[in-house]
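S.K.: Show me the folded form of this:
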Amino acid sequence: MESVPCLDVQNVQRIRLDVSGAVQGVGFRPFVYRLAVEEGLGGFVRNAGGGVALEVEGPAGAVERFQIRLRRETPGPANIQGIVRQRLEPDGQQGFTIGYSDIGGAPSASILPDLAMCAACRAELFDPVNRRYRYPFITCTHCGPRYSIIEAIPYDRARTAMRHFAMCPACQAEYGDPASRRFHAETNACPDCGPQLALQGRDGEVLARRDEALARAVQALREGAIVALKGLGGFQLLTDARNETAVALLRQRKGRPAKPFAVMVGSLGDALGLVHVSDAEREALMSPAAPIVLLRSRDDCATPLAPSVAPGNPDIGLMLPATPLHGLLMEALGFPVVATSGNRSGEPMAVDGDEALARLPGIADLFLTHNRPIVNPVDDTVTRMIAGRVTALRCARGMAPLVLANPKQTRPVLALGGHMKNALALGWDGQIVLGPHIGDMAHTETRAAFTRSVEIMRSLYGVRSGAAACDAHPGYHTTRAASAISDRVCPVPHHLAHVLSVMAENGLEGPVLGAVWDGTGFGEDGTVWGGEFLAVEGAACRRVAHLLPFRLPGGEAAVREPRRTAIGVLHTLYGDALWDREDVALLAAFAPGEQSMLRNMLARGINAPLTSSAGRLFDAVAAVLGLCQRTTFDGEAAMAVEFAARAASAVHALPSPVMMPEGDTLQLDWRPMLAAIAEAAARGVSVASLAAGFHHWLADSILEMARHAGIAQVALGGGCFQNALLTERAMARLQEGGFRVYRNIRVPPNDGGLAVGQAAYAARRMDEVMD
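M.R.: You can find the predicted model right below:
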């Protein structure tokens, strides 16, 4: 490699800088090289297990300027988290080089998430005179696969899936050219030496390769086919989002009756024809993460989507092409496509070609695949605008692994997450790393994916020993898996983990009042919690208050049938007189035999567990208002209540929150509110205004409880705070009351963020034990 001599002057210095953070796979070493050359310094830079190590030597002034510029001019998406400086004796080195990586020591460098195609690569992709014209795997130091292809740290081609593709002379020349955008780009490839496309039928037969494979997939989508596409981190299922027949068929084959599908469009202009986009949402869509963003549909939609894309939903989950392959596909199609995970409902997505052919032939008509291995599966990230900030609902491609600083994290912990929306976290060396979304642990395939993810996290970061933190529920698969992973198992109360997740993300110390509202979580008294107010300081937690408990007739059946939950709520409100009330229209939803069964369950408390769940209270209100009696996916009923409230032109006033003493805690009594909703609905009062009133009552309740607790910091956590209307109203009321309000933004507020809180809890507990 060419070297540049340093000036021979007095007062020469040599320093070593060990740089940690997101500094591998982002063009950081080429940046350091150019900076050192511009300042006339000698030395080297190389990847190391902990980040990037570099030494520079030259005049003191030049060395000082180099250090200032290193931080000031760091190119995105690189992110320096820390620099350790060491003074060395000058050795007269007269040139600067990029050296071989140091593979010794424990790996601790930040692994960068996969990055969406940059503008420069997009320009080349569609430039007919460029040698990478229409090449589906074009990348540079600023974009392309990272986490999904990495096998080990440090991040070098030899430790990624790209090791299977030897660079041709032209790519090798770019790799070694300091003036090139691909200088030391580990993913560098071209049509002559890189990965290639293939189109396969359901039986695995290769039907076409390269450009023809793409062209035939495009034609099939135009004709209404369902195509399984191997994306960045796994397979997606694509079909024409305008074609009701095709979308309905995809729902039938996938076993997904109503849950909204995500939609991909080719450009921001196309998006603006379908949805309303704020500046912050536009920035998220076009960011290197390229997530799915939930956006409000336009009434004057330029290209109407099929009704089955998002039935009964005023929002559309929209994304732009994240990879060159997606970009080529959308440019050729010119219309929006459904882009949903390549799986049957509830299972993890298929990752490699053989798995896709085994699991998806009953769903997909064709398979557009390629020969670049996916080392680490990763689904699409889902976000939503809440209180002016784009908030993660699912942390995956483009965001995960997500690194959070946590000085308390001094001992290694592998946190195993929850049963729903599972994701892992690894805590050690002052940080917590949240891995990508895995899925719901009720399915055998998801459990296998969970086991693989445990090995991936431990292997990538070299953290083999340490405690295993898990949910306190004794029946969860993750709880049982913890004892096989470590002999030091740390069960973590579900709702405390939610509060600690918010605290860890926001760098909070106690005391904090956590308002933790979700569907279900194992309570410390053995009942089902979900509408909790917890005072947290250090590892100590005290239940300050909770929603008045009610019964769920049929247990899990009530979770799937909000009408059952509503009966449990109404029974708590009216008692046995419920069954004789003529003004409760909901009773007509049950046959006489069903009524008798429910009556017996509630009277005797058999298969009717008590719960304080705010999520289930949402379900009950949905049923009472006639919005949703049965659900096909998690959160469906609560979404219906939120959507109704958003459409309200007025807010129906409901009775003020009532707090009742219960020993050392308080109960938030929802009965006067629910009675008012039921009676107003029976009189024909607007459902939308009642739904809006319900949201206001919930927000007012949080404020009243915060005033009672007298704790200045309030953390909003749990799946209910995916509801933008509730979150925004609660934050506004609390801030008006003088409270400081915190919530999850990068970490999902739902169970996808539990592992972060579990890791933080285990770290605090271990410090107490060890100290």
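
S.K.: CA atoms for contacts and neighbours, from now on please.
M.R.: Will do.

S.K.: got the contact list for T727?
M.R.: 386-387, 699, 716, 721 (C-alpha atoms under 8 Å, 6 or more residues apart in numbering).

S.K.: Repeat that for L508.
M.R.: If you count contacts by C-alpha under 8 Å, 6+ apart, L508 has none.

S.K.: how far away is the most centrally placed residue in the chain from P113?
M.R.: Geometric centre of the chain, nearest residue: C395, 1.4 Å, by C-alpha atoms, centre = their mean. From C395 over to P113 the distance is 11 Å, taken as C-alpha to C-alpha, to the nearest Å.

S.K.: Please give the structure of this sequence too, so both can be compared:
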Amino acid sequence: MNVAFQQRLQIVIQGAVQGVGFRPFIYRLATELGLVGWVNNSAQGVVIEVEGSRSQLDTFLLRLDQEKPPRSHIQSLEASCLNPVGYAAFEIRASVVGEKTAIVLPDLSTCPDCLQEIFDPTNRRYRYPFTNCTNCGPRFSILEALPYDRPNTTMQRFKLCQHCQTEYENPLDRRFHAQPNACPHCGPHLELWSQTSELLASDDNALNMAADAIRQGKIVAIKGIGGFHLCVDARNEKAVQRLRQAKHREAKPFALMYPSMASIKAHCEVSELEAQLLRSPAAPIVLLHKLSASSVTPSVAPNNPSLGIMLPYTPLHHLLMADLGFPVVTTSGNCVDEPICTNEHEAIQRLETIADRFLVHNREIARPVDDSIVRVLMGQETVLRRARGYAPLPIRIRSHTPPPPHSPTPHLLAVGAHLKNTIAFSIDQQVFVSQHLGDLDTVPAFEAFQQAIASFQQIYDLQPTAIACDLHPDYRSTQFAHQLACQLQIPVIPVQHHYAHVLSCMAEHQLEGSALGIAWDGTGYGSDGTIWGGEFLHITDRNFQRVAHLRPFRLPGGDKAVREPRRSAMGVLYELFGDAMFEMPTLGPLQTFLPQELKLIKTMLSNQINCPMTSSVGRLFDAIASIIGLHHQTQFEGQAAMALEFAIEALETNESYPFSLPRSPTSLKKSEILNLEPVIIDWEPMVRNILMDSSAGASSSSIAAKFHNTLVEMIVEMAKRVGEEPIVLTGGCFQNRYLTERTIQRLRAEGFRPYWQQRIPPNDGGIALGQIMAALRELSGGKEPCV
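M.R.: From the prediction side, this is the model:
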């Protein structure tokens, strides 16, 4: 071959290209086309050098994009034409290190090929619960450092047997460089333990005995891919109730695992998209509408028309569910307000009063990764809890103003909110958002939060140049940010909670320019020191302005109102009637308090003691739920709001209640209107009409539907006043399917372009991403936000 006619391409690919069989794919493609050179993993992605004729190289690039492995995703491909060096063959070279920006893949559900093997009696991996290949298996949960090679994972302690080593080294095998590759001879194995760590059985016998224990109504703690599940027979009322009592989880719905899609469809309505999500590599928990024929005991999801369901996603789960053949509760293996257990000895200590048996294995879990939760809104997937299968895939963002010449690119850490916490790092134009970490109320939860930050720093060798946090001074995450920044001598950038919500959604959609953001949730610290939660924020390239909010009311007892909707109701009713409210005994919320409690609440409200003001739509939901008698006290966050949504049932109505807005000045320009004091949307006419409907015996369904419709009309009216075509819907209230879908439909009908969150949760799980975006704006010359 005449070298003079040869060319050499150097190709650098970034994206999800490690742990998906990308290098063997490149090897096969290059050798098929007669090209020479090499490919390797780097800390940034995959690097390729190929030599051949121009036509061969053009074909290589075309087919690379068209035929890449199904689990891979190319974010960027940079090709440079160089002089040939005369390579003799094509080879896969050892990985190299450097600045670490490669994408870490999430854990992937079992692929069809591996599934077939574990149920094939003639296969050497028959009934082996740790079977995997380059298309499936653990990734993020076993990774300790980059690049993604076996020595950098928790599989390093397992020496490959001859058969597995041959697979691992064969570029034509689907297990070529499958880092978790193993078999019964050389890989992890199962054991069944008692509550006192006594070994009861090993390997397949352990699995069979665990299945028998579940059939007998026992609670079994099972170590999975990212932590423990607590499992019981979902048809056994006594077993489910015992799990609730032991876990101190009175009413919050449990997640379920079903053995097959057919069994799910026998119990739930399943759309085509929902079926795709259930079968996807992410294999999340999907919220489905249950049918009346469901055999699942009602205490799995009390008074809830939906079930959170997933299919088996590891070989261990597939084998167990095939043996059982019925749905099983698979709730996180933790105590209330604590992180999920990942270590068998830790599980024995923390779960010994809950579980009867422990099905464990000796593959270490590098970090806790809970199950993800999704639901379908407007025909689109919406992630409500982002963890296994999704994290830590990055969100690619548009570049902001570049740093000055010769100055390093800022690496930002965002520490998120206090509830549903996630953390995030920015590297170049990528924001890596962590898995769901949970609420930071307990010492173990806060320790898990700190470990997550340390884990990201270890994987990417990151030293942040600034830290973004919530504006709330009492959040543990905020306090940690200030302490760490002091140690590192770097700046802290506080970000208003609802501004972060809106920027999170805008980042996901790569939306730039001005927009109207509607951020509705339960609690967020406002720039004026009050509790916000019913916000209309006008967003520009550099800052935000609070252009409207719902009328504030007081919360007697402060944080107690979160678990007692009747307190929110008292605050709303006091706004209407003042002290005269206490002379109106027919009001439902008043009847739930003892006389001495009412006396104390009256003192608090009259003297404004421990009665913070809030504009929160979340607390307004609670208030209405209490006023119409759905919930006066709750066992978990959001229970009253969920009951109000569920009360609508199948009722279809366009009716709404009146509400009040100040008259809009007609002689002012749009820019002048935006610079006025925030518009206060007054819910008083709505609440007075709800009281009249309730006293007249109107159904909860009718009141709930009209209440939701009224909130939608508030949004539409403010959208018209502000005049921005892009409308961003975010915050925990937009987990509500009826509210979100109706709002989108009405806004579209009025000519607006609504955006809502899909890959990043609308709740506080999305705050960290928004904090990163706000910090980037500030560092690139943004102004201080307005109140």
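
S.K.: Of the contacts of T727 of structure 1, which pair is most distant in space?
M.R.: Greatest spacing in those, by C-alpha to C-alpha: I386 and A699 (14.9 Å).

S.K.: counterpart of F25 of structure 2 in structure 1?
M.R.: Aligned by TM-score structural alignment, F25 of structure 2 pairs with F31 of structure 1.

S.K.: what's the answer for M321 of structure 2, then?
M.R.: By TM-score structural alignment, M321 of structure 2 lines up with M330 in structure 1.

S.K.: give me the number of residues near its match?
M.R.: Using other C-alpha atoms under 10 Å, M330 of structure 1 is surrounded by 20 other residues.

S.K.: Excluding chain neighbours, give the residue nearest to it in space.
M.R.: In this structure, M330 of structure 1 finds its nearest non-sequential neighbour in G266, 5.0 Å apart by C-alpha to C-alpha, 6 or more residues apart in numbering.

S.K.: which residues touch the match of F25 of structure 2?
M.R.: Neighbouring residues of F31 of structure 1 by C-alpha under 8 Å, 6+ apart: 74-75.

S.K.: just to revisit the earlier point, of I386 and A699 of structure 1, which one has the most company?
M.R.: Ranked by neighbour count (other C-alpha under 10 Å), I386 of structure 1 and A699 place A699 first, with 22 against 18.

S.K.: wait, what's in contact with the more buried one?
M.R.: The contact partners of A699 of structure 1, by C-alpha under 8 Å, 6+ apart, come to 726-727, 729-730, 733.

S.K.: Can you show me which of those residues carry over to structure 2?
M.R.: Checking the contacts of A699 of structure 1 against structure 2 (both residues aligned by TM-score structural alignment, their matches' C-alpha atoms under 8 Å), the contacts still present are 726, 729-730, 733.

S.K.: out of those residues, which are inside helices?
M.R.: Among those, DSSP state H puts 726, 729-730, 733 in helices.

S.K.: Export those to JSON lines and append columns for distance to R298 of structure 1.
M.R.: Converted to JSON lines, those look like this (distance: C-alpha to C-alpha, whole Å):
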{"residue": "L726", "distance to R298 of structure 1": "23"}
{"residue": "R729", "distance to R298 of structure 1": "24"}
{"residue": "A730", "distance to R298 of structure 1": "27"}
{"residue": "R733", "distance to R298 of structure 1": "30"}
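
S.K.: Looking at these, which is nearest G430 of structure 1?
M.R.: Comparing those against G430 of structure 1 with C-alpha to C-alpha places A730 closest, at 32.1 Å.

S.K.: contacting residues for the residue mapped onto that closest one from structure 2?
M.R.: Residue pairing (TM-score structural alignment): A730 of structure 1 is matched to T743 of structure 2. Neighbour list for T743 of structure 2: 712, 715-716 [criterion: C-alpha under 8 Å, 6+ apart].

S.K.: Secondary structure added to those residues, as JSON lines?
M.R.: Putting the contacts of T743 of structure 2 into JSON lines (DSSP: H, G, I helix; E, B strand; the rest coil) gives the following:
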{"residue": "V712", "secondary structure": "helix"}
{"residue": "I715", "secondary structure": "helix"}
{"residue": "V716", "secondary structure": "helix"}
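
S.K.: Pick out whichever of those residues sits closest to L146 of structure 2.
M.R.: Distance to L146 of structure 2 across the contacts of T743 of structure 2 (C-alpha to C-alpha) is lowest for I715, with 46.1 Å.

S.K.: Next, count neighbours for that closest one.
M.R.: The number of residues packed near I715 of structure 2 is 19, by other C-alpha under 10 Å.

S.K.: Alignment lookup: it to structure 1.
M.R.: Taking TM-score structural alignment for the superposition, I715 of structure 2 sits opposite I702 in structure 1.

S.K.: cool, and G529 of structure 2?
M.R.: Counting by TM-score structural alignment, G529 of structure 2 corresponds to G526 in structure 1.

S.K.: looking at this, its match is in a strand?
M.R.: No - read with three-state DSSP, G526 of structure 1 is coil and lies in no strand.

S.K.: So P324 of structure 1 sits against I138, correct?
M.R.: Yes - assessed by C-alpha atoms under 8 Å, P324 of structure 1 is found in contact with I138 at 6.5 Å.

S.K.: So the two - more neighbours on which side?
M.R.: I138 (26 against 23).

S.K.: picking that back up, shared neighbours of P324 and I138 of structure 1, anything?
M.R.: Both P324 of structure 1 and I138 are contacted by L125, under the criterion C-alpha under 8 Å, 6+ apart.

S.K.: which element is A221 of structure 2 on?
M.R.: strand 220-223 (DSSP states H and E).
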